[in-house]
Structures are given as structure tokens and as C-alpha cells.
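Participant: following is a predicted model, sequence given first.
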Amino acid sequence: MANDVTKVGVPVTGFIGLAPFGTDIPSPSEGGVIGFTLPAAYKVPGLFTTDGAPEWAMEADGDPIEFFQEGFSIPSGLANVTISVTLAQTDPVVRELTRGKTYDANGYMTVDGGGTDVKYVAFTEIIFKNGAIERRVAPNVSIQSVTEQRNTRGEVRGTEVVFNVSRSEELDNDHFAEWNTLAVAAAG
């Protein structure tokens, strides 16, 4: 059947977890378990704003390699892959992840507005109304930008974080790995 509303992805909840670069990623079998629990090495920066759940963007970069024969080309192999989230919480975990450093005993840290060179492993999970679960892990991410949204009385001030996702040797030089429980159910 081509039209099937049970296959429509309506997000209900989810999270992003970040761990230090080099942290082990879940194996294909571990990540495919319905009741998978993220290892303790991953910090979860809490709530998202209503529209702030992980947004993955994959964009080819560079001109395709063209061949003499008209109509034939291959992608350049370059890509811009990002994860954008808008975090609702403003707490030490969020600040430490976005700043790449920790507060001192006085709750004080200096901030370099030019960013940080700290790398992370990112893990996202989205649960859909139809019961499907989509998980992704990217072993090599860094923060591209942090934007604190406008302070508006009576509204949540989100912190928009854009992560750059780089290729990983751990994934055969791909950017990320993905699990989809709906795909597992369809195959079984």
C-alpha cells in the first residue's frame, strides 16, 4: 500500500547526548535495541524549545566531477553535515558543553566568542507517535556556532547550537550511523 498513515513520522520526544571525542559508540546491535540506554559518558543537555529538537542537515559541497560523455557526473565527495538544536535549559551542563570548559568553584568561566576546538561524539534519538525510533550517532562533531536567542519576557530563551559533523574513520569515513526501528519491523 502506497499511502500509509502509520508510516508518517510525527515526533513526540527525543534528546541529544554528547560525550568526549573518542568515546565508544553503540554497536549496530546495541543501538537497535528498543530499550537502549545511553551510556553514562554522554551528557544530555535537557529540554529543547518546542521547535528545537535535533535537525540534521546534509548538503553536498563542491562542483560534481563531470565526464566527457554528456549527462554523467559523480558528486565531489565533499559535504556539509550539521546538527542544529535549540536548548531550553540554561544550566552548567549546557554552558560547559557550549563553551568547551567548566566553571570554577565560584561559578565563573571566561568565554572565547570565537568558539572552542573541543570535539564530541553526538547521539540523537527521536521517538515518533507511531512507535518508530530513529537514532543517530556521529563520532566526530564540533560546535560551529552558539546563538543565545533574544530575551523576551514570559518566553523561554533558547540557546541554538549548531554542530559541524565531520567524517569518521570509525564509520568507514562516513559522517554518521543511523538506526530506525520501523525499518527493522518492516524487514522482520
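Facilitator: Yep, that arrived. Numbers count the residues shown, from 1 in each chain.
Participant: can we go C-alpha only for contacts and neighbour counts from here?
Facilitator: OK.
Participant: quick check: longest strand of the chain.
Facilitator: Using DSSP state E to define each element, the chain has its longest strand at strand 133-148.
Participant: and here's the other structure:
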Amino acid sequence: MQESLDMGMNHQKIDIGTAYDAALLGRIAKVQGNARTVHNLVYSAVCVLLVVLGLQAGYETARGIILIASGCILLPLSNYSVRRKARDEAEELGGKRKLARYQFEDQKIIASIGQSREEIQYDQIHSLKEDDKGYYLFYGRTGAIYVSRQSLKNIGSENFKVLVEEWTGRKFKKPGSVLTFNIHDLISLFRK
């Protein structure tokens, strides 16, 4: 992976390569599932509401059972599209890696994978997450960009973070959600 920082007169450009494999796609899907977007929060609230209405109707009644079951079944499906996309892409890789090149510019990100090219405007990015290994930028319903901290040696991890926060108008946050909190997340709270 090669990166460069080109800072001219009011023009900044960062070129980064990321090699995606099945494990990385799975990690991204987990972080993305925890990046509770407004859509996911509304979806989760509807599921909880179904359970509450079911309990009010009475768990002995057919109506109550249907409402409770609907809420309990739909809640885990809130992140299904993200997990399914990651699984499908991992299967498509067949144990190999796929290299993506990202060119971060003042107004947009240009993503290139093979012959495919996509431009992502910074206002399309709805969530920024970071962990010990790297940075996650989420856009659209299931779009994700991952940049490892290791790939930022020449330009500096903090420099990259500051620039992306400036360009997007958002702040990087640690991933985590009460709805998907598990023992691994609890242990990571106590690690430095």
C-alpha cells in the first residue's frame, strides 16, 4: 500500500490503498451495524414498540403473540443487509484480496476498484468511526470505506483524521451500541 499527501495552494489530496479480505469485510460490517443511523434507530424503535404493544395486548392472546414475535424477529434484521453484503462480497473474493484505491480530495473521494470508479461527496458520508486498527467512513445504505492506521504512516493518522473531519463536518467516534453490546465490547472498554 502506498500513500501520498499533496498539499498545494488550498489543494490537499491523499491517495490510499486498502486490500479487502473476508475478515476485514466482516469487521467493517460489525462496525457499520453498530453505527446506528437514523434509519436503524427508527427501525429499532418500531421493533421495541411492537413488543410493548404485544405485551399490552397480552402475551396469551394471538394478537399479543404476533406483535411480540414480529418485534423480536425484525430487530436482528435491522443490520441484515450490511451483513449480507459483507458475506456476499467475501464469497465473491473466494479467499483472495481485492485492492481499492481511494483519492481523498477537498470536495470528494474517488474510489477505484479495478475498472470501476465511484465519486463520493463528503456530504454523502453519514457516519465516521475509528478503532485501534483504522478509520471507517460510511455512506449510503451499505457503502463503506476503510483506511488502516498502518497505511497512514507517511502522512500521519491524526492528520488524516483532522482533514476528513474538516471535509465531512463530522467527528470520528468509537464504534459501539447498547443494542449490540457484548462481552468483547466490555473488555475493549478497559484496554488502552
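Facilitator: Arrived safely, thanks for sending. On a predicted model such as this, the values are computed, not experimentally measured, just so you know.
Participant: let me see the TM-score of these two.
Facilitator: Remark: TM-score between the superposed chains equals 0.24 [TM-score structural alignment, normalised by the length of structure 1]; 89 aligned residues with a Cα RMSD of 6.3 Å.
Participant: other SSEs contacting the next helix or strand after the longest strand of structure 1?
Facilitator: Proceeding N to C from strand 133-148 of structure 1, the next assigned helix or strand is strand 159-165, under DSSP states H and E. Contacts defined by 3 or more Cα pairs under 8 Å, 6 or more residues apart in numbering; DSSP states H and E place strand 159-165 of structure 1 against strand 78-87, strand 133-148.
Participant: buried ones in the longest one?
Facilitator: When burial is assessed from 16 or more other Cα atoms under 10 Å, strand 133-148 of structure 1 yields the following buried residues: 133-146.
Participant: tally of neighbours for Asp61 of structure 1?
Facilitator: As a burial measure, Asp61 of structure 1 scores 13 neighbours (other Cα atoms under 10 Å).
Participant: wait, it sits on Val81?
Facilitator: No - in this structure, Asp61 of structure 1 is not within contact of Val81 by Cα atoms under 8 Å, at 9.8 Å.
Participant: count of neighbours near Thr18 of structure 2?
Facilitator: The number of residues packed near Thr18 of structure 2 is 19, by other Cα under 10 Å.
Participant: next secondary structure after the helix or strand encompassing it?
Facilitator: Following DSSP H and E, the helix or strand that holds Thr18 of structure 2 is strand 11-20. Next helix or strand after strand 11-20 of structure 2 toward the C-terminus (DSSP H and E): helix 22-34.
Participant: same for that next one, what does it pack against?
Facilitator: On a contact count with 3+ Cα pairs under 8 Å, 6+ apart, helix 22-34 of structure 2 meets helix 80-93, strand 143-148.
Participant: the next helix or strand after the shortest one vs strand 11-20, what angle?
Facilitator: Read that as strand 143-148 of structure 2. Reading on from strand 143-148 of structure 2 to the C-terminus, the next helix or strand found by DSSP H and E is helix 157-168. Per axes from the mean of the first three to the mean of the last three Cα atoms, to 10 degrees, the angle that helix 157-168 of structure 2 makes with strand 11-20 is 110 degrees.
Participant: give me the buried positions along the helix or strand just after helix 157-168 of structure 2.
Facilitator: Following helix 157-168 of structure 2 in sequence order, the next helix or strand is helix 183-190 (DSSP H and E). Going by neighbour count (16+ other Cα under 10 Å), nothing in helix 183-190 of structure 2 comes out as buried.
Participant: secondary structure class of Lys129 of structure 2, three-state.
Facilitator: Using DSSP: H, G, I helix; E, B strand; the rest coil, the structure places Lys129 of structure 2 in strand.
Participant: hang on, the earlier thing: now do the longest strand of structure 1: which elements does it pack against?
Facilitator: Right, strand 133-148 of structure 1 is packed against strand 119-128, strand 159-165, strand 177-180, helix 181-187 by 3+ Cα pairs under 8 Å, 6+ apart.
Participant: picking that back up, between the helices and strands packed on strand 159-165 of structure 1, which one is closest to Glu30 of structure 1.
Facilitator: Of all those, strand 133-148 sits nearest to Glu30 of structure 1, with 11.2 Å by Cα to Cα.
Participant: and the angle from that closest one to strand 119-128?
Facilitator: Here the directions of strand 133-148 of structure 1 and strand 119-128 differ by 120 degrees (the same axes, to 10 degrees).
Participant: burial of the nearest residue to Arg136 of structure 1 once chain neighbours are set aside, as a residue count?
Facilitator: Of all residues not flanking Arg136 of structure 1 in the chain, Glu178 sits nearest, at 4.4 Å (Cα to Cα, 6 or more residues apart in numbering). Neighbour count for Glu178 of structure 1, taken as other Cα under 10 Å: 15.
Participant: so Glu178 of structure 1 sits against Ile133, correct?
Facilitator: No - counting by Cα under 8 Å, Ile133 is not a contact partner of Glu178 of structure 1; they are 10.4 Å apart.
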